[in-house]
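Student: structure, please.
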Amino acid sequence: MTDTAPEQIDGDVYVTPRYLAGSAWIGDPALQPLFELGWHRHHDEVGNLYVASPDRKVRLGFLPEGDDDGLWRITAYRDPFAAPAWGVCFNDMTPTELVTAFTTALAAAYTQGPDAYLDKEPRDRFDAVAPLIKGGWELQHPRWGVMELQSADGLAGLEYVTGRLDETKELTTLEARWYMWGGPKGPRWYATASTGTPVHLVTAITTALADPAPVPRWQSGILSSLRPHIQLTPIVPPPPPAPTPLDVHRRTTARPRPVLTTTSVPRWSTSTSPAPARR
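Tutor: Down below sits the predicted model:
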């Protein structure tokens, strides 16, 4: 659980496991880390959003009206006019928390300079799979040229291709160096990362993927195909704190006192005579 205040939680239930929560159907959390850096943004005529760093060396497309289900496409460049150095894609069913983890790490890397987001000092790929192994994910039977891990329930996985790949196809197809997925048979969420994607950025995704903490969702937005495989817990706001003695004192002293006038309540006294009866 997070320490987010109840009024800030965007949902009415918590979903476990998070890799089966599906999309939150809102892009703001994943876009915010880049907006906070003041990156340029514009919409096209059909509602797609394009975000770019000031030097145009990192670009993001949020494409609800794109040509396929690749909702999020992020690319980085050594030269703004050259081919991308790497590309990452998340489809429209990907849990938003995974995208947010990536863009948060990307924003931090960009502030450190090109060496951080162009992987000039490559790290061991094991760094990216370590969070999954620690989270109980298991290595699958070896396949030629592919290392594969799956969650304990078999409903989420990661594949890493060890052989040669066509770098152009990596940017536009599922044939990428890193491939992550989640969901039962049928339409699933997926994320890809091409050769050259800094391992620490991939690690941001796998760390969020392995996180056991539930995530908030609106029940009405959860896909029916996921419901048999997830646990839902209502989000119940905590009761208001009990008033302190000072609170009680302030309320008492702030309460207006009634004002009595001599004519508000008629009174008889021994010195007054009743009014004569009318005939």
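Student: when you work out contacts or count neighbours from here on, use the C-alpha atoms and nothing else.
Tutor: Noted.
Student: run through the residues that contact Gly145.
Tutor: By C-alpha atoms under 8 Å, 6 or more residues apart in numbering, Gly145 lies in contact with 161-163.
Student: now, those that are in strands?
Tutor: Among these, the residues falling in strands (DSSP state E) are Val161.
Student: so which of the contacts of Gly145 is the closest to Leu209?
Tutor: Val161 (19.1 Å; C-alpha to C-alpha).
Student: and for the closest residue in space to that closest one that isn't next to it in sequence, the neighbour number?
Tutor: Among residues not flanking Val161 along the chain, Val146 sits closest, at 4.5 Å (C-alpha to C-alpha, 6 or more residues apart in numbering). Residues lying near Val146 (other C-alpha atoms under 10 Å) number 16.
Student: before we move on, the earlier item: top of the contacts of Gly145 by neighbour count?
Tutor: When neighbours are counted by other C-alpha under 10 Å, Val161 leads the contacts of Gly145 with 18 neighbours.
Student: what segments of the stretch 51-200 of the chain are strands?
Tutor: 58-62, 70-76, 86-91, 138-139, 146-150, 156-161, 178-182, 189-193 (DSSP state E, counting those that start in this stretch).
Student: quick check: buried residues in stretch 109-126?
Tutor: Of the residues in stretch 109-126, 109-110, 114, 116-119 count as buried by neighbour count, 16 or more other C-alpha atoms under 10 Å.
Student: scratch that, stretch 35-43 is what I was asking about
Tutor: Of the residues in stretch 35-43, those buried (16+ other C-alpha under 10 Å) are 35, 39.
Student: quick one: contacts of it?
Tutor: Contacts of stretch 35-43 (C-alpha under 8 Å, 6+ apart): 49-54, 107.
Student: buried subset of these as a ChimeraX selection?
Tutor: Buried residues among the contacts of stretch 35-43 (16+ other C-alpha under 10 Å), as a ChimeraX selection:
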select :49,50,51,52,53,107
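Student: sequence B follows; please return its structure for comparison with A:
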Amino acid sequence: MPSSAPQAAATVDGDVYVTPRYLAGSPGYGDAGFAPVKHWPHHHLDEGPHQLVVTSPDHRIRIGWAGDDYDLWTISAAPDAVSGPQWTAIVNQNTPPELVAALTTALARDWADGQDRFLAAPSAYWADSLAPLVAAGWQRTGAEVGTVELTAPGGNAGVYINRSRRDLPDGTELWAGPPGWGTRAEITFSPRTPSHLIAATAEAFTDTTPVAR
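Tutor: Sure, this is the predicted structure:
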């Protein structure tokens, strides 16, 4: 049952159920993240950083899984099968795959509707990407010029956008958990990522349904 505490867990039939789900960590496999695109072509690779790459049928959307790397997922979209990515999302090893599933669900829907929405130009307004978080009560924090920061109630998750600081990496980063290589979940979107895809991923951070671990 969901709790207002930062993290609640109860043992039921041998499983631990965690809420908020952004603190659940990774179970070590990506099934939930791949489920929305299970009908897409799968490419099992013997060499390179990714053990598995799932692509849209036209190969414009690519979802790479590196099972033994810190950057566990690399998700991107390109105008055609042989072009470099127009945008990229990097997801680290501590991130619950249920959050990744929100992004892959949106990508599968975009590809199926045939309108190339997964290549849309992002909105000039940061609030279009983070509307679900604002609606869920995440508060604006930070005061650095050229950046936007929001923090979840309880302070266990947040989002950081670099809009114009040249001394910092560009893009949008959703995070959860305490700082540290083995504890903090991070999803980082490059600057040209469509706003609705970031919003779909952000909405998963507001889902109070517990996840099993």
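Student: returning to what we had before: nearest to Pro29 of the first structure, of the contacts of stretch 35-43 of the first structure?
Tutor: Ala107 (13.0 Å).
Student: the closest one and Leu34 touch, don't they?
Tutor: Yes - in terms of C-alpha atoms under 8 Å, Ala107 of the first structure counts as a neighbour of Leu34; the distance is 5.9 Å.
Student: check how far the longest helix seen in the second structure sits from its aligned residues in the first structure, on average.
Tutor: Counting residues, the longest helix in the second structure under DSSP state H turns out to be helix 97-113. On superposition with the first structure, the mean distance recorded for helix 97-113 of the second structure (mean C-alpha distance after the TM-score superposition for the first structure) is 0.8 Å.
Student: show me the contact partners of that helix.
Tutor: So helix 97-113 of the second structure is contacted by 21-22, 26, 29-37, 56, 61, 91, 116-118, 197-198, 200-201, 203-205 (C-alpha under 8 Å, 6+ apart).
Student: what residues are up against the residue nearest to Val161 of the first structure?
Tutor: 159-163.
Student: please enumerate the helices of the stretch 151-279 of the first structure.
Tutor: 167-172, 199-210, 245-254 (DSSP state H, counting those that start in this stretch).
Student: mind giving me a markdown table with the ones you listed and columns for distance to Asp153 of the first structure?
Tutor: What follows is the helices of the stretch 151-279 of the first structure, written out as a markdown table (distance: least, C-alpha to C-alpha, whole Å):
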| stretch | distance to Asp153 of the first structure |
| --- | --- |
| helix 167-172 | 28 |
| helix 199-210 | 13 |
| helix 245-254 | 51 |
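Student: single out the most deeply packed of the ones you listed.
Tutor: Sort those by mean neighbour count, taking mean count of other C-alpha atoms under 10 Å, and helix 199-210 sits at the top with a mean of 22.
Student: what helices or strands is that helix leaning on?
Tutor: For helix 199-210 of the first structure, the contact count by 3 or more C-alpha pairs under 8 Å, 6 or more residues apart in numbering; DSSP states H and E identifies helix 96-112, helix 126-134 as packing neighbours.
Student: tabulate those (TSV), appending distance to Glu65 of the first structure.
Tutor: As requested, these are arranged in TSV below (distance: least, C-alpha to C-alpha, whole Å):
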stretch	distance to Glu65 of the first structure
helix 96-112	18
helix 126-134	31
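Student: most tightly surrounded among the ones you listed?
Tutor: The stretch of these with the highest mean neighbour count (mean count of other C-alpha under 10 Å) is helix 96-112, at a mean of 20.
Student: hang on, the earlier thing: out of the helices and strands packed on helix 199-210 of the first structure, nearest to Thr233 of the first structure?
Tutor: Closest among those, using C-alpha to C-alpha: helix 96-112, at 18.0 Å.
Student: ok now the closest one, how far from the chain's centre?
Tutor: 11 Å (C-alpha atoms, centre = their mean, to the nearest Å).
Student: and for stretch 65-77 of the second structure?
Tutor: That offset, for stretch 65-77 of the second structure, works out to 11 Å (C-alpha atoms, centre = their mean).
Student: what of stretch 149-158 of the first structure?
Tutor: Averaged C-alpha coordinates place stretch 149-158 of the first structure at 21 Å from its chain's average position (C-alpha atoms, centre = their mean).
Student: and what of stretch 173-186 of the second structure?
Tutor: 12 Å.
Student: next: stretch 199-213 of the second structure.
Tutor: 10 Å.
Student: how about stretch 22-40 of the first structure?
Tutor: 9 Å.
Student: next, the distance between the ends of that stretch.
Tutor: 28 Å (C-alpha to C-alpha, to the nearest Å).
Student: count of neighbours near the residue nearest to Ala78 of the second structure when sequence neighbours are not counted?
Tutor: Leaving aside its sequence neighbours, Ala78 of the second structure sits nearest to Pro85 (C-alpha to C-alpha, 6+ apart; 4.5 Å). Look at Pro85 of the second structure: counted by other C-alpha under 10 Å, it has 18 neighbours.
Student: isn't Gly87 of the first structure up against Tyr77?
Tutor: No - using C-alpha under 8 Å, Gly87 of the first structure makes no contact with Tyr77, being 9.3 Å away.
Student: which one of those two is surrounded by more residues?
Tutor: Comparing Gly87 of the first structure with Tyr77 by other C-alpha under 10 Å, the one with more neighbours is Gly87, at 25 against 20.
Student: coming back round to it: turn the strands of the stretch 51-200 of the first structure into CSV, including distance to Arg251 of the first structure.
Tutor: Output for the strands of the stretch 51-200 of the first structure, formatted as CSV (distance: least, C-alpha to C-alpha, whole Å):
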stretch, distance to Arg251 of the first structure
strand 58-62, 51
strand 70-76, 52
strand 86-91, 53
strand 138-139, 60
strand 146-150, 58
strand 156-161, 55
strand 178-182, 54
strand 189-193, 53
